[in-house]
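Asker: structure for the following, please:
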Amino acid sequence: MSSDPSGGSAMIVLYKGRTFERAASVPLSGMVVAALESHLPALQSPARLSVRLRFLARPDPRVIEGPPVLHNLRSQIGQIHVEIGSQGRPIVREVFSVRSLLGPLLLRTVSQLDPRAEVWGFCLEHPRLDRYDLHRPTPPVEGSMEIDLRDTRPGLTVSTVEADPVPLAVPDDFGIDPARVGRVGILLGHELRERLATMPLSSRLEEGGFLLGRPHRLAPSDGTPPGQERYLLEVSAITPAEHSGASVSHFTFTGDSFRELNRRLTESERDEQLVGWYHTHLFSGRKSGLSSIDVDMHHGTFRQPWQVAALINLTSEERLLRFYRWADQEMRECAVWVGDERGRYRFAGTSLDYAA
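Answerer: Got it, this is the predicted structure:
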């Protein structure tokens, strides 16, 4: 069987798990022929089939529902023009969507590779497609509606829910110097610190999620102006966001991401609340900070003065973790204390380095 997909050999690359680590690759032309088997006559020599494939940049963003769930990570290429012939005679000449052509066969393939894996991704790979980044499409939010807060007509009203009061904390109880706290100081427990060092993180798509824990308010000193309170933030858990979108340079929450988190918090017996969010940066330098999009998202969504943004810069050799808080119309780095097995804390500066 010969193949000429606009020059070179095209493949389908399969990625397993929520971190989308590369698992396998198969020739695209062979998968196309297998998917169209019912269209093809019985041939004495299938090897004489000629296959020409042309990629069409027509988006096909929807997830292929399983189980398992299968994400098209290069969904900008959503259609393929297929020409199959034998001995100079055309048999198939038609345009197919990637989802309808390959979806059923890919679902069977990944289920055979690992029946336990619930999430997979795939992409078409060819030199001419290198300019298209991999991405996980942001899923649509069911039952949503747009609200213009500037609309003063009678009808639906929106009001702010008062937050629970933040309990007072005594820095000595944690073994830390209050002079180093700044506006928000981070207390990172031993178990979570170890998990951040070892948790799987994708090197192809940005990842993100939520930080859980407990805020504590430091007693104000004489002359502390209103709005300048200081906080200690115990960060005790990290949970990846469900129903999110991602690419090599962006991560997107949806309303369903927060709905699922709220359900988990409601059902949990642990005394935790949403204290912030995290995401990764890829290929942007070891010490690149939050982007303007990150800052706008934090300021518009995480409104409590003690809520923070954690940034994990990934390189091939290490990961660098920093926490940021909103103050004076900008994001600033937080001081971090790390816990030990005895529950005491030591000052770690404003960043933590982990070997990748």
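Asker: contacts and neighbour counts: CA atoms only from here.
Answerer: OK.
Asker: quick one, helices of the stretch 201-350 of the chain?
Answerer: Counting by DSSP state H, counting those that start in this stretch, the stretch 201-350 of the chain has helices at residues 255-267, 292-301.
Asker: any chance of the ones you listed in TSV, plus mean neighbour count and distance to A163?
Answerer: Below are those laid out as TSV (neighbours: other CA atoms under 10 Å; distance: least, CA to CA, whole Å):
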stretch	mean neighbour count	distance to A163
helix 255-267	14	15
helix 292-301	14	14
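Asker: want to put them side by side, so please do this one too:
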Amino acid sequence: MTLEVELYRAGADVPERRLPLPKLLKAVLASELRGVGAEPVFMLSFESVPGPEFYPGPPRLSYRDRHFGHVTVIVQVEDHVVYRHPHSVNGLLGPVLAEVAKSIDPDEQSWTFRIDSPVFEDSPGLRMPPEVRGSMDVDVARSSRLSFGVRPAREPEVPTFDAAASGLPAELGHHPVSVLLSPDVKRLLERDLPLSEHVEEGGFLFGKVYRRPEAPDHHVVLVEHVLPAEHSGASLMHFTFTGDSFRTMRRVLAERHPDDQLVGWYHTHLFAPKGPFGLSETDVALHRATFRRPWQIAGLINIHDNRRHLRCYAGSETSMRVCPLWSRDDDSEQYRRAPSALGHQ
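Answerer: Just a heads-up that it's a prediction; the model follows:
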């Protein structure tokens, strides 16, 4: 059975055009399929996770089955998988459908589309976050008129880093944040930490932070402990912390690691890293809203074909940059500069 995409003018009940989905996918993936001689076979796995509301165009396109808003596209040529990557449906089909819509009527600025397929079944790769109860929003600007006060917490003092005593070279370069992984953390993130291949996973990173004496606004972050998040929501394309996740984190930090700080977080992407592609816009928004100290890091673990690829990021209000990674083994006191990313296969 060949799936078709129905393209509608906004508000219309009858499709303006019906297009074979394989033909559209060939156009979308033309660069990836260049030089492939045999006919590609497309396999699609839709996820019951809402996608973007629309593709901005022009013209603007809205996907009618937005509840199933993400899809993993696998392309097989003969016996080889030549492409595997998750997409939002709007992001995947929007550009090519916009061109079709413009060819039909360049003056029509709003279209919708749907995929004519059997009824979607709920995806097993979905974990909904627990229902939040007893929460409230607090307007800090109005705190003087509330029955309680709100004021910023005092920032903990950051000690100076002693490069010689740490086993690191004195010159770390001009990176705002350098990341040191203890041997236990290196093993966990690269290999031993159980991680799903069906939904994104994530959690918290504990350790210590130091400022560099030659550049006080530059920091060294030592990651010593990993805590998988509880009470989180997840899917193939999405990971969510909840208030309960942070309550559990704070309790564990106070009870088990009272000398450490929350130095950041980590989560997984269930596809191979491609070029500079790293944190998504959603990841960056979460980091900037929740992990606001300039030295707090975001660890990203790409999982693909039983391989893991680890990068760490830190940033400001305007950018997120890859941090240099340093690690050492149990039998070594010297940290070694890792490649741009650590990996295990």
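Asker: mind putting the helices of the stretch 201-350 of the first structure into CSV with distance to R183 of the first structure?
Answerer: Putting these into CSV (distance: least, CA to CA, whole Å) gives the following:
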stretch, distance to R183 of the first structure
helix 255-267, 26
helix 292-301, 16
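Asker: just so I know, which of these lies nearest Q228 of the first structure?
Answerer: In terms of CA to CA, the element of those nearest to Q228 of the first structure is helix 292-301, at 16.9 Å.
Asker: so that closest one corresponds to what in the second structure?
Answerer: Matched against the second structure by TM-score structural alignment, helix 292-301 of the first structure falls on residues 281-290.
Asker: ok, average deviation of the matching stretch from the first structure?
Answerer: When the first structure is overlaid, stretch 281-290 of the second structure sits 0.7 Å from its aligned residues on average, using mean CA distance after the TM-score superposition for the first structure.
Asker: how about K186 of the second structure, nearest residue that isn't a chain neighbour?
Answerer: Once flanking residues are discounted, K186 of the second structure sits nearest to S327: 7.1 Å by CA to CA, 6 or more residues apart in numbering.
Asker: so what's that neighbour up against?
Answerer: S327 of the second structure is in contact with L180, L181, S182, P183, K186, Y335, R336, R337, A338, counting by CA atoms under 8 Å, 6 or more residues apart in numbering.
Asker: likewise for A314 of the second structure?
Answerer: With CA under 8 Å, 6+ apart, A314 of the second structure has these contacts: V177, P294, W295, Q296, I297, A298, M320, R321, V322, C323.
Asker: map it across to the first structure for me.
Answerer: Aligned counterpart of A314 of the second structure in the first structure: R325 (TM-score structural alignment).
Asker: same thing with G173 of the second structure?
Answerer: Counting by TM-score structural alignment, G173 of the second structure lines up with R180 in the first structure.
Asker: got the contact list for the residue nearest to its match when sequence neighbours are not counted?
Answerer: Among residues not flanking R180 of the first structure along the chain, A335 sits closest, at 7.2 Å (CA to CA, 6+ apart). A335 of the first structure makes contact with R180, V181, G182, V184, G185, I186, F323, F347, A348, G349, T350, S351, according to CA under 8 Å, 6+ apart.
Asker: quick one: A335 of the first structure from L320 of the first structure, how far?
Answerer: According to CA to CA, to the nearest Å, A335 of the first structure and L320 of the first structure sit 14 Å apart.
Asker: number of nearby residues for the nearest residue to V223 of the second structure once chain neighbours are set aside?
Answerer: What sits nearest to V223 of the second structure in space, not counting adjacent residues and going by CA to CA, 6+ apart, is G207, at 4.5 Å. Residue crowding around G207 of the second structure was assessed by other CA atoms under 10 Å; the count is 21.
Asker: thinking again about what came up before, give me the buried entries from the contacts of A335 of the first structure.
Answerer: Neighbour counting with 16 or more other CA atoms under 10 Å marks V181, V184, G185, I186, F323, F347, T350, S351 as buried within those.
Asker: identify the residues contacting the aligned residue in the first structure for E201 of the second structure.
Answerer: In the first structure, the residue matched to E201 of the second structure (TM-score structural alignment) is E207. With contacts defined as CA under 8 Å, 6+ apart, the neighbours of E207 of the first structure are T19, L201, P240, A246, F251, H279, T280.
Asker: longest single helix anywhere in the first structure?
Answerer: Counting residues, the longest helix found in the first structure (DSSP state H) is helix 98-113.
Asker: next, L14 of the first structure: secondary structure please.
Answerer: Three-state assignment for L14 of the first structure (DSSP: H, G, I helix; E, B strand; the rest coil): strand.
Asker: name the SS class of the closest residue to it other than its chain neighbours, please.
Answerer: Closest residue to L14 of the first structure apart from its sequence neighbours, by CA to CA, 6+ apart: F122 at 4.5 Å. Under three-state DSSP, the three-state class of F122 of the first structure is strand.
Asker: I'd say F122 of the first structure and V69 touch.
Answerer: No. Using CA atoms under 8 Å, F122 of the first structure makes no contact with V69, being 10.9 Å away.
Asker: tell me how many other residues surround the aligned partner of D329 of the second structure in the first structure.
Answerer: Aligning on TM-score structural alignment places D329 of the second structure opposite D340 in the first structure. By the criterion of other CA under 10 Å, D340 of the first structure has 13 neighbours.
Asker: so how far is E162 of the first structure from the residue nearest to D340 of the first structure when sequence neighbours are not counted?
Answerer: Leaving out its chain neighbours, the residue that sits closest to D340 of the first structure by CA to CA, 6+ apart is H190, at 5.2 Å. For H190 of the first structure, the distance to E162 of the first structure (CA to CA) stands at 32 Å.
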